[in-house]
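S.K.: Please find the sequence and the predicted model below.
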Amino acid sequence: MRTDGDSWDINTSVGSTAMFVAAARALAGRRPGALAVDPLAEVFVRAAGAEWAALLDGELPDHPLSQPGFGQSFQQHQLARTKYFDDYFHAATAAGVRQVVILAAGLDARAYRLSWPGGTILFELDRPQVLEFKRETLSAHGDQPHVDRREVPVDLRENWPVPLRKHGFDPAAPTAWLAEGLLIYLPADAQDRLFETIDSLSARGSWVAVEQMDPLPVEAVAAMAEHSDDNDRDRAEWFSLIYNDPRTDTAEWFADHGWTADRIGLDDYLREQGRPVSSAAPDAGPSGLISLVTAVRP
């Protein structure tokens, strides 16, 4: 269960979810015609230990990511949001943005795998243990960032704009912000404070992209508590890490604060990309609750 001031590294608590997501990207990216490919995801997963490597090698058929319902749906979810946010950064930099901030960066490797215009500065904010794992793992693999990447080791529950500024962030310059896979790990009031901070630090011409998930239905939560197989235990453990409370709609919040905001449901985005939507399966996961949002400050 989450507590105020709790801590983690890449293999515990909230940090472990980044590894789970990286494993999903690695597995899904192997499929022919994959919607997106993150070749560095497998590097992270294999560096995390033998059990994770065994998952990639097909030796854990009972793992949730190996299941035809939830596993396939979750992998599809990860590729969809990867492509959406990759395209977001291409659009923002094409519009002239040269300052990027990735909040709760986890195992996001866009600094290493995307092409960036000259002069771009990319700030990654996360706990120091997570940033260290990423940097050391990719360095050992021979990978270097394609951009001026600056680590900002900080807990987002702290006053993170102070260290961000100390690392060279310029609030007078347009910024492309990213909050991918973050909001559900924040209480509703903390989400609003995050948005307020982004708004206060964003010059005209700034962009922000967010993944939002609506609260899980009460019956879904109850079902997780009632079952005891491995998959349900894994999902119950994940549920203990999130805040399943009602919260402000992201697109509406930014629109109300003068931004131009667009929102698309994850399933609708998959249909736009010509991909099957598997969320109708009973154990497919919460993709129908997930939305992808982009907002621009004119």
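M.R.: Looks like it came in fine. Residues are numbered from 1 along each chain as shown.
S.K.: Going by C-alpha atoms from here, please, whenever you check contacts or count neighbours.
M.R.: Fine.
S.K.: mind listing the helices for the protein?
M.R.: 13-28, 41-47, 50-56, 70-94, 110-113, 128-140, 161-166, 188-200, 218-226, 230-239, 250-256, 266-272 (DSSP state H).
S.K.: closest one to residue 155 among these?
M.R.: Residue 155 lies closest to helix 128-140 among the helices of the chain, at 8.6 Å (C-alpha to C-alpha).
S.K.: Residues in contact with the closest one: which ones?
M.R.: 9-10, 15, 43-44, 47, 106-107, 144, 151-154 (C-alpha atoms under 8 Å, 6 or more residues apart in numbering).
S.K.: try this one side by side with the last:
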Amino acid sequence: MNLDAFAFKNWLCGSLFLSLPTRTLSSKHSSKYFWIALPPPLPPSHTSARLVANMLPQENGMEEPTMFELKLSDLLLSDKVKELHASINDEWDSLQLSACQTAAGRALWKHMIHDPVADILAGEKYLRNLHEKIKKDRCNNAREVSGVILAVRTLWFDSNIETALSSFNGRENQVVLLGAGMDARAYRMGCLKESNVFEVDFPKLLHTKATLIQAAAGSNNGNQQLNLMAKSVTRVAADIRDEDWFEKLKKSGFIPERSTVWVLEGIIYYLSHLNAMQVLQTIASNSALTHTVLLADFMNKSSTTLSQSTFHFHSDWPDHLLPSLGFSDVKLSQLGDPDADFGLMHDPLNLFNRLRSLPRSVQTHPDDGTPCCRLYLVKATGYPNQTIT
């Protein structure tokens, strides 16, 4: 397995940011081309400020950035929070632990992602691990810096959630986060102020998450006030691999006839083919009742074969699969596309930009024989059945 395949495998097995490659650049490239400075966290609605932060240092006037230090809050180091994370590390399986890894990525990419509670949800262990990987990547002038892919994915979902909610034209709406993990969008996205948010995940995970958020809300964590941004948030203890998860969602207050955004971020490829198709078919069936937007990321077959014990479901053509289930207006993006870049993937020779130049039907890269491992970011819309009377 050569470097590109090894890099992607490490990305997959590390929940999208652990142990990315350290391919060095030639001397004609400056490291500042691949790094941006770390300004204060941006409020969720400051799109223009994000555009400035996305620019290269020579474009926005920022000086060459220096390596940032990892500063842990007093709350994170408190006995209560440390005890909670000790139990997480002892009792949770790899799928559940990936939620903490994802939160660490959002916490350390705070110059791009506004998430005031990400560090508390991640815990000290995963913050330190990722911080060390970022430092190593910086020293090695890596083409893909640890965490960048997770940052791009998060920003893509954030942007498309906001767009989807706008398409409802002020109607009452719901946002369902399937396999929610340590997702804190209900506390960081102002566009959810009129939305009822449902977080669906394992009971133990949701209980621990609620306890950590309660601790953050009751403290002065770095002078950041933690407030609920959504109209409401309801945690639904359910395993989406079970047949009754949708019934549990409805019993928790979900209204099938109300406009809904379904978010499947970093989850569907963990499911078996049978379970994944059942989830997608359930969402598609509900779209017959109301205006529905599905946001999900899909791996192609080559991606899942790099870690067959972890990843199961794949789709090489999700833009064909979803219409067959009843969705319309399917839009597919790859990392590095104009709407899935956010100023973070500058190098044309990085792993994902190299893949974008090849047809999606190509399974093996012609230059080096490596598998073409792809992650697809997909938005699909469903509309209620129209009858003429």
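M.R.: Perfect, thanks for sending it. Nothing here was measured: the structure is a model prediction, and the numbers come from that model.
S.K.: still on that earlier bit, ok, so of the contacts of helix 128-140 of the first structure, who is nearest residue 115 of the first structure?
M.R.: With C-alpha to C-alpha as the yardstick, the closest approach to residue 115 of the first structure among the contacts of helix 128-140 of the first structure comes from residue 144, at 12.2 Å.
S.K.: from what I can see the closest one touches residue 112, true?
M.R.: Yes. Residue 144 of the first structure is within contact range of residue 112, at 6.1 Å (criterion: C-alpha atoms under 8 Å).
S.K.: and the closest residue to residue 143 of the first structure other than its chain neighbours, what is it in contact with?
M.R.: Nearest residue to residue 143 of the first structure, sequence neighbours excluded (C-alpha to C-alpha, 6 or more residues apart in numbering): residue 112, at 7.1 Å. Each residue near residue 112 of the first structure by C-alpha under 8 Å, 6+ apart is listed here: 143, 144, 145, 146, 147.
S.K.: Ok, residue 103 of the second structure next?
M.R.: 118, 119, 121, 122, 182, 183.
S.K.: any idea how far residue 234 of the first structure is from the aligned residue in the first structure for the fourth one?
M.R.: In this case it means residue 122 of the second structure. In the first structure, the residue paired with residue 122 of the second structure is residue 45, using TM-score structural alignment. Residue 45 of the first structure sits 18 Å away from residue 234 of the first structure, going by C-alpha to C-alpha, to the nearest Å.
S.K.: quick one, which of those two is more surrounded?
M.R.: Comparing residue 45 of the first structure with residue 234 by other C-alpha atoms under 10 Å, the one with more neighbours is residue 45, at 26 against 15.
S.K.: I figured that one was touching residue 17, is that so?
M.R.: No. With contact defined as C-alpha under 8 Å, residue 45 of the first structure does not reach residue 17; the gap is 11.8 Å.
S.K.: Stretch 150-163 of the second structure aligns to what range in the first structure?
M.R.: With TM-score structural alignment as the criterion, stretch 150-163 of the second structure aligns to 78-91.
S.K.: For that stretch, list every residue counted as buried.
M.R.: Neighbour counts over stretch 78-91 of the first structure (16 or more other C-alpha atoms under 10 Å) mark 78, 79, 80, 81, 82, 84, 85, 88, 89 as buried.
S.K.: tell me the contacts of the fourth one?
M.R.: Contact criterion C-alpha under 8 Å, 6+ apart gives 211, 266, 292 as the residues in contact with residue 81 of the first structure.
S.K.: Aligned to the first one, what sits in the second structure?
M.R.: With TM-score structural alignment defining the correspondence, residue 211 of the first structure maps onto residue 297 in the second structure.
S.K.: Its match - nearest residue in space that isn't next to it in sequence?
M.R.: residue 377 (4.5 Å).
S.K.: Give the aligned equivalent of the one you found in the first structure.
M.R.: Match for residue 377 of the second structure (TM-score structural alignment): residue 292.
S.K.: I'd say its match and residue 268 touch.
M.R.: No. In this structure, residue 292 of the first structure is not within contact of residue 268 by C-alpha under 8 Å, at 10.0 Å.
S.K.: Compare neighbour counts for those two and give me the winner.
M.R.: Set residue 292 of the first structure next to residue 268 and count neighbours by other C-alpha under 10 Å: residue 292 wins out with 22 against 14.
S.K.: how close does that one get to residue 226 of the first structure?
M.R.: Taking C-alpha to C-alpha, one finds residue 292 of the first structure at 31 Å from residue 226 of the first structure.
S.K.: what do you get for residue 15 of the first structure?
M.R.: 26 Å.
S.K.: Settle it for me: which of these two has more neighbours?
M.R.: residue 15 (20 against 11).
S.K.: check contacts around the residue nearest to that one when sequence neighbours are not counted.
M.R.: Nearest residue to residue 15 of the first structure in three dimensions, chain neighbours excluded: residue 9, at 5.3 Å (C-alpha to C-alpha, 6+ apart). Counting by C-alpha under 8 Å, 6+ apart, residue 9 of the first structure touches 15, 16, 127, 129, 130.
S.K.: Centroid-nearest residue for the second structure?
M.R.: Taking C-alpha atoms, centre = their mean, the centroid of the second structure lies closest to residue 154, which sits 4.0 Å from it.
S.K.: Run a quick neighbour tally on the counterpart of residue 250 of the second structure in the first structure.
M.R.: In the first structure, the residue matched to residue 250 of the second structure (TM-score structural alignment) is residue 165. Around residue 165 of the first structure there are 12 other residues, counting by other C-alpha under 10 Å.
S.K.: for the one 10 residues further on, same thing?
M.R.: The tally of other residues near residue 175 of the first structure (other C-alpha under 10 Å) stands at 30.
S.K.: try residue 323 of the second structure
M.R.: Neighbours around residue 323 of the second structure, by other C-alpha under 10 Å: 16.
S.K.: Which residue in the second structure aligns with residue 103 of the first structure?
M.R.: Match for residue 103 of the first structure (TM-score structural alignment): residue 178.
S.K.: And the closest residue to that match other than its chain neighbours, how far from residue 236 of the second structure?
M.R.: Counting by C-alpha to C-alpha, 6+ apart, residue 200 is the residue found nearest to residue 178 of the second structure once chain neighbours are left out, at 5.1 Å. Residue 200 of the second structure sits 5 Å away from residue 236 of the second structure when distances are taken as C-alpha to C-alpha.
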